[in-house]
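Engineer: quick one: sequence plus predicted model below, questions after.
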Amino acid sequence: MGPRALTVHIISHNHWDREWIFTSKYTNRWLRPFFDNLFRMLRRHPAYRFVLDGQTLMVEDYLAQLTEGEAKAREEEIKGYVREGRLLVGPYYLQPDWTLPSGEALVRNLLLGHRLAERLGGVMKVGWLLDNFGQIAQAPQIHRGFGIRGVFLWRGVGMDPDELRSEFWWEAPDGSRVLAIYLLNTYRNAMALAQIREIAPERVISQAKLLGGFASTPNVLLMNGYEQDPGPDDVLPIIEEVNRAVGPQPYKCRQSTPVEYLEAIESFKPKLPTLRGYLYSGRYMPVLTGVFSSRVPLKQRNAECQRELERWAEPFAALAWAVGASPTYPQTKLERAWKVLLLNHPHDDICGCHIDDISRDMLERFALARKLAGEVTEESLSSLARLIDTSKGRQRRPRTQTQTQTQAQAGKA
């Protein structure tokens, strides 16, 4: 029996580190040429699909640089591509570290990401954990809470080499699980194919052969993208060339989306290993756990802001609104505070693995988030205090005999 035929799925994407070796003030300037190139690609190839790194902040940062008229026109164009399933946005607001932010912050990230993605035409219902430094045990549970049944991840997997697979079930402590696609050969194993066109077919087939040995089904995944790419890779002509070059060999190449790849795996109903709990193994790829204690003041400011929002500002704002002490709930101010705080949660930010200028920017954002949350706390407590009726004063208790004798003795003295 000959080798089984493999379907080679190529997912085009761009991993966007908003801050790392450059500040966001610098990297955001790259968004205009990137989106210009992306729009040209989507217009030229009606079948082209692209993943915006699982986040919506890229779109928000891009539109913020345009004039009002330009922003409206480009947003409408983005909505069209999203509705057609050609441009995939969300499910997150941004790409966070999953260890240092609180559970509530991770949920808010997904809530905000879903809201913005729905406004743009639809949410990519797939977890996109490409480069965060290890995985918390509750990640499957959090994703399932948002109706997400599958995730793509890279760092932290530690399966035995003899049992290593590119797909597995990932189970949280509460028993909920997701189908996990392990990017065991990185999220850039098919990057820049069009830049070295003459060897592109050979690269694709070579990677397919390598990954086929770890696949649980006749499907393998190639990731066509890198970090801060100036534009999408012109990969569709290369896919056609690969299919022509393969001939009788057992390979079929296509451009896919994350949802389509999950469906392709699920359709075979493979028997997969189950990994439970947190994933922090550096067996196949460094997890860089040293970042969890680097630039400690940033971690401290983050904890203070989360505590102010989660335990003071929001609970007392809700109470003040519920009992009628405040006529309106301060939704706008609280959402702004959360968004400012979340801007410090990308893995290269809160983990402290960045240049000093970014730390200074982060401290300013922490200060603003704390100020906004503190204002909500103070306003809510003040409104609650005004409901307390102090008009009757404090009733006097009758004096005891000892108190009367003591006062009489003091008068004689």
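Structural biologist: Received the coordinates, thanks.
Engineer: every contact and neighbour count from this point should use C-alpha atoms.
Structural biologist: Fine.
Engineer: middle-most residue in this structure, spatially?
Structural biologist: Gln95 (3.3 Å; Cα atoms, centre = their mean).
Engineer: OK, contacts around it?
Structural biologist: By Cα atoms under 8 Å, 6 or more residues apart in numbering, the contact list for Gln95 reads 53-55, 129, 345-347.
Engineer: what about 7 Å?
Structural biologist: Applying Cα atoms under 7 Å, 6 or more residues apart in numbering, we find Gln95 in contact with 55, 346-347.
Engineer: now render those residues as CSV, adding neighbour count, secondary structure and distance to Met159.
Structural biologist: Putting the contacts of Gln95 into CSV (neighbours: other Cα atoms under 10 Å; DSSP: H, G, I helix; E, B strand; the rest coil; distance: Cα to Cα, whole Å) gives the following:
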residue, neighbour count, secondary structure, distance to Met159
Gln55, 29, strand, 28
Pro346, 20, strand, 27
His347, 26, helix, 24
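Engineer: distance to Val157 for these - can I get that in CSV?
Structural biologist: Output for the contacts of Gln95, formatted as CSV (distance: Cα to Cα, whole Å):
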residue, distance to Val157
Gln55, 23
Pro346, 21
His347, 18
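Engineer: so which of these comes closest to Glu240?
Structural biologist: Among these, Gln55 lies closest to Glu240 (Cα to Cα), at 29.6 Å.
Engineer: residues contacting Ile239?
Structural biologist: Ile239 neighbours (Cα under 7 Å, 6+ apart): 253-254.
Engineer: ok but it is inside a helix, no?
Structural biologist: Yes - assessed by DSSP: H, G, I helix; E, B strand; the rest coil, Ile239 belongs to a helix.
Engineer: tell me the spacing between it and Gln306.
Structural biologist: Distance of Ile239 to Gln306, computed by Cα to Cα, to the nearest Å: 47 Å.
Engineer: same check, this time on Ser359
Structural biologist: Taking Cα to Cα as the measure, Ser359 falls 18 Å from Gln306.
Engineer: buried ones in stretch 38-48, by neighbour count?
Structural biologist: Going by neighbour count (16 or more other Cα atoms under 10 Å), the buried part of stretch 38-48 is 38-39, 41-42, 48.
Engineer: included below, for side-by-side comparison, is a second structure:
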Amino acid sequence: MTQTVSQENKSPSNAPRIAFVVSHTHWDREWYLTYHQFRAKLIHVVGQALDLLERQTEFRHFLLDGQSIVLEDYLEIHPEGAARVKRQVEQGGLSVGPWYVLADEFLVSGESTLRNLQLGHKIAAAYGGVQKVGYMPDSFGHIAQLPQILTGVGIDSFIYTRGNGDEIESLGHEYRWRAPDGSEVLAVNQCGGYCNAGGLGHGEEWEVHTQRSIDLQLARERIRALFVEMGKLSRGDIYLLSNGCDHCPPQRGFDSILAELRREFPTTLFKHASLTEYISAVRRAGCAALEYSGELVRGRHHFILSGVWSSRMYLKQWNDRAQALLSDYVEPIAAYTHFCLGREYPRGLIEHSWRLLLQNHPHDSICGCSTDAVHRQMVPRFTGVVDTGEQVLRDVLVYLTPTFARSQKDDMHTSICVLNPLPVSRSEVVERLLVLKPVGVDTTRLCLFDEWGGRVPLEIVDISYMDRFWGFDYRTELSGESQRRLLETNLDHFGNRIHKNDHASECRDRLLLIRFIARDLPPVGHRQYLLREDEAREADQRRGKGGGTAAGRVMVSGDTLENEYYRVNVHNNGTFDVFDKATQKTFRGLNRLEDTEDIGDEYDYSPCVHSETITSDESVGELRTVDEGFYGRIECEFNLSLPKSIGPDRSSRLADSAACGVRARVGLGTGSRVIEVELLFNNAAKDHRLRVEFPTGVMTDTVVSDGHYYVNHRPIEQPVGSDWRQPPAGTYPQQDFTLVQDGWGGLAILNRGLPEIQAKRSDSGEVTLSLTLLRAVGWLSRDDFATRRCSGAGPHLPTPGAQCLREHRFEYAVLPFVGDYLAADVKGIVRRYRTPVLSIQGVEDQHVPGRSGLLQQTTARTCISAIKRHDERDTLLVRLYNLTSETVEETLVFGRAIAAAWLTDLLEEREGELPVRSQDELVIALGAHAIKCVEVEFA
């Protein structure tokens, strides 16, 4: 035997004292293959891991990627393996959780992130125990409040790869990461990523999927080089070797490799262990000396892949709709009818919907950076969530206002139920399409009354007669907008069945499009309105669309909309100007479309060498008034001519053009502080990015964006990052809004499901906000563009579906405000814009009268993110957070007497009892940016 021990067996000077080898697989549930294809591989990976663990060799532990859904996917195929899995989890051989899925943090809501942890804990605990390590190996950046979220569920550590900028050079790989409220976790940045010791003994990591023989020399060289790199930034002598990679089975020849490494590095203790053991050792050694606060959204050593914030925007819109439906509508409304009206809480349907939604949140799924087949399979999950949630709401509303009376003659007595899901009282314009019998009602004498008999100003906007269609009922649609779309579809296809005169047969229904203002709606509660004939109908209750100048209505004249707050002038290129009556300030040129080529991929945007920008400045469209009265809307329709695609050499755009139809609808309601925009865009072009611009006139260095239980304050000027793996792209992620402000006030841009925005300063210093609407690309990944250092981020697969060649509907709004955004209650106004009231038509017979509501918050300095029944107990759970950097007291007022109340952790387990201020009030003290959970038992 010729092996020597002189040079080879001397450890390098930077060899660690302890090297923790953690065997794992990183399981992208769907990516370049579909979920079903990957699961066929998963069952073999899990089976091999269980076999190895049961042999009791040197292979002592396997990490199932920190996500409990892997267990569900495996056991659905092999339910007989449940006992094996549970035994290994209980014995410490298999680590599962704490997450349900490894989600992208920026593209989902804070509530979704927390529900992800809660479900992951629940599943892992059922199989023997939860890995209490905040393991996020491959997420594309991390939110600022993650340390508080983790500590709130009993996790004090965080292991990750992406997100650092230059600060990592001084922090080192181990440091203390602090949330805005002061919560801290021990953070460990994985040197070389989560595959740094994957596929040992192979020249390429992918060879682990083959039967090629193990080369021990390659294993030695790989670890030696890794020790050198780790030594540069490690703040201790304890290293983490991640022995695994994407979809990898357990390392073949593990025992011999571990023995070889121990011979090669005799002064290093190699331990095959879990992340829990590694974190304990790092904490005992005191390696994390320095502290860092703030989100992790940079690309110093690893790609951040910021283009995923706008890839396949339709997925982001679906997700926004589904999340809001569950957390802002279904849960609070179901809680209201359960605790205040005694109706059964639909716990099973709600839990199923959250689980289905979370299955669309893995980073390769929600980011839109997978194959067309993967993303086609996501849409049925979203529709399943939306269909279930909307049916739950429909059932609740029909319970409050039955569709049919007990006696047919009483069907004539029409009732309209309006339901407010927010914990604040509000007044809103309500639009409904009423279905009435064709005879027996004189529409010229119709009046609307509240529950106390007071007349409510009513607009009858339009009257039609329609043949009945079987299979649906306009009355049970949840909003006037959904009714309008359904009617427009029928008009397009069955226009010959619509009549505008009063001569109608018995088989035709009479359709009345009405609007009224529902005033002082109770917080998380409902009101009933009754439609009756009355000879004393007030003068301002009119039929048709004439006028529009009466007090309390939006004035519409030519190209102008005006309410008590703003005057809006709409131009024939789709832009508009807003005159703010409070500040006498005018915002000009808002809603300008800007389009550039995109030669990037699903992960990242990139312009080409000869870049070309096209705007809507020279577009000439047709203006027309669509609505007036309590709600005014002007529409501008035109074509935006865009190059069909980029050229064959990808250096410039083609000369051939495609006409992309644009329809911009600018709306303003009575009493509304937001100017709403609905933009319909028929995308007929490839390889481009479409944005809408808002010149604010504000001069500032900071852009403020809604985040996750937090509002982010970010610098407009980003680091150059000339030596970074991926320099900043200039864009930022957002949740519900982004704004800029100065001493007098500012301008906020609100959105529904549009998570990418950029703040740009002109030469004069004024800021323009650019909201991304669409990014159309044709490849999953490429390696031939500049914004990502000419390196691929995944397989080079064509994805023609990512070109998004279809008609798109984008919703956003403009909000001028005075003073600071907190004092102006921007967050509250945004929530009212994003959470319209619900309404339904029914009958007066057996309808449930309105009442005080379930819950009211009393300060605008906090935000309530969840109102629901506790998952295990028949109690109410309220989650709220402090928007400010100061301690705030929030008084919660309930619609029922309180028997007892508790603070809970973020897993909703009780921590301590709360004093009850009065029979229906609780006072909650929230420290700076704190997240709190309150559990209430009613008397």
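Structural biologist: In hand now; what should we look at? Note that this is a predicted model, so its numbers are computed, not measured.
Engineer: sorry, back to before: Ser359 and Gln306 of structure 1: which is more packed in?
Structural biologist: Between Ser359 of structure 1 and Gln306, counted using other Cα atoms under 10 Å, the more crowded position is Gln306 (24 against 20).
Engineer: quick one: what's aligned to the more buried one in structure 2?
Structural biologist: Structural alignment (TM-score structural alignment) places Gln306 of structure 1 against Gln323 in structure 2.
Engineer: do Gly158 of structure 1 as well
Structural biologist: Using TM-score structural alignment, Gly158 of structure 1 lines up with Gly165 in structure 2.
Engineer: so its match belongs to a helix, correct?
Structural biologist: No - applying three-state DSSP, one finds Gly165 of structure 2 to be coil, outside a helix.
Engineer: isn't it up against Arg300?
Structural biologist: Yes - the pair Gly165 of structure 2 and Arg300 qualifies as a contact (Cα atoms under 7 Å) at a distance of 4.7 Å.
Engineer: how about the strands in the stretch 101-250 of structure 1?
Structural biologist: For the stretch 101-250 of structure 1, the strands defined by DSSP state E, counting those that start in this stretch occupy 127-129, 150-153, 167-171, 177-182, 219-224.
Engineer: just put those in CSV and tack on distance to Gly113 of structure 1 and mean neighbour count.
Structural biologist: Shown next, in CSV, are these (distance: least, Cα to Cα, whole Å; neighbours: other Cα atoms under 10 Å):
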stretch, distance to Gly113 of structure 1, mean neighbour count
strand 127-129, 12, 24
strand 150-153, 16, 22
strand 167-171, 23, 22
strand 177-182, 20, 23
strand 219-224, 23, 24
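Engineer: tell me which of these sits nearest to Val8 of structure 1.
Structural biologist: Per Cα to Cα, nearest to Val8 of structure 1 of the strands of the stretch 101-250 of structure 1: strand 219-224, 5.2 Å.
Engineer: what's the average distance of that closest one to structure 2?
Structural biologist: Comparison of strand 219-224 of structure 1 with structure 2 after fitting gives an average deviation of 0.8 Å (mean Cα distance after the TM-score superposition for structure 1).
Engineer: which residues in structure 2 does that strand match up with?
Structural biologist: Counting by TM-score structural alignment, strand 219-224 of structure 1 sits on residues 238-243 of structure 2.
Engineer: the nearest residue to Leu183 of structure 1 once chain neighbours are set aside and Leu130 of structure 1, how far apart?
Structural biologist: Distances taken as Cα to Cα, 6 or more residues apart in numbering put Trp154 closest to Leu183 of structure 1, at 5.0 Å, once the chain neighbours are dropped. Using Cα to Cα, Trp154 of structure 1 is found at 5 Å from Leu130 of structure 1.
Engineer: how about Ala313 of structure 1?
Structural biologist: Shown here: Ala313 of structure 1 relative to Leu130 of structure 1, a distance of 33 Å by Cα to Cα.
Engineer: give me the neighbour count for the residue mapped onto Leu33 of structure 2 from structure 1.
Structural biologist: With TM-score structural alignment as the criterion, Leu33 of structure 2 lines up with Phe22 in structure 1. Per other Cα under 10 Å, the neighbour tally for Phe22 of structure 1 reads 16.
Engineer: do the same with the one 3 residues further on
Structural biologist: Lys25 of structure 1 has 12 neighbouring residues, counting by other Cα under 10 Å.
Engineer: assign a three-state SS to it, would you?
Structural biologist: Following three-state DSSP, the label given to Lys25 of structure 1 is helix.
Engineer: thinking again about what came up before, could I get the strands of the stretch 101-250 of structure 1 in JSON lines, plus columns for distance to Leu112 of structure 1?
Structural biologist: Below are the strands of the stretch 101-250 of structure 1 laid out as JSON lines (distance: least, Cα to Cα, whole Å):
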{"stretch": "strand 127-129", "distance to Leu112 of structure 1": "15"}
{"stretch": "strand 150-153", "distance to Leu112 of structure 1": "19"}
{"stretch": "strand 167-171", "distance to Leu112 of structure 1": "25"}
{"stretch": "strand 177-182", "distance to Leu112 of structure 1": "22"}
{"stretch": "strand 219-224", "distance to Leu112 of structure 1": "27"}
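Engineer: looking at those, which is nearest to Leu120 of structure 1?
Structural biologist: strand 127-129 (18.2 Å).
Engineer: list of residues touching that closest one?
Structural biologist: 54, 143, 148, 150-154.
Engineer: one step back: the residue nearest to the centre of structure 1 matches what in structure 2?
Structural biologist: Aligned partner of Gln95 of structure 1 by TM-score structural alignment: Leu102.
Engineer: over to Arg43 of structure 1?
Structural biologist: Using TM-score structural alignment, Arg43 of structure 1 lines up with Glu54 in structure 2.
Engineer: average gap between the strand or helix carrying that match and structure 1?
Structural biologist: Under the criterion of DSSP states H and E, Glu54 of structure 2 resides in helix 35-55. Here helix 35-55 of structure 2, set against structure 1 after superposition, deviates by a mean of 1.3 Å using mean Cα distance after the TM-score superposition for structure 1.
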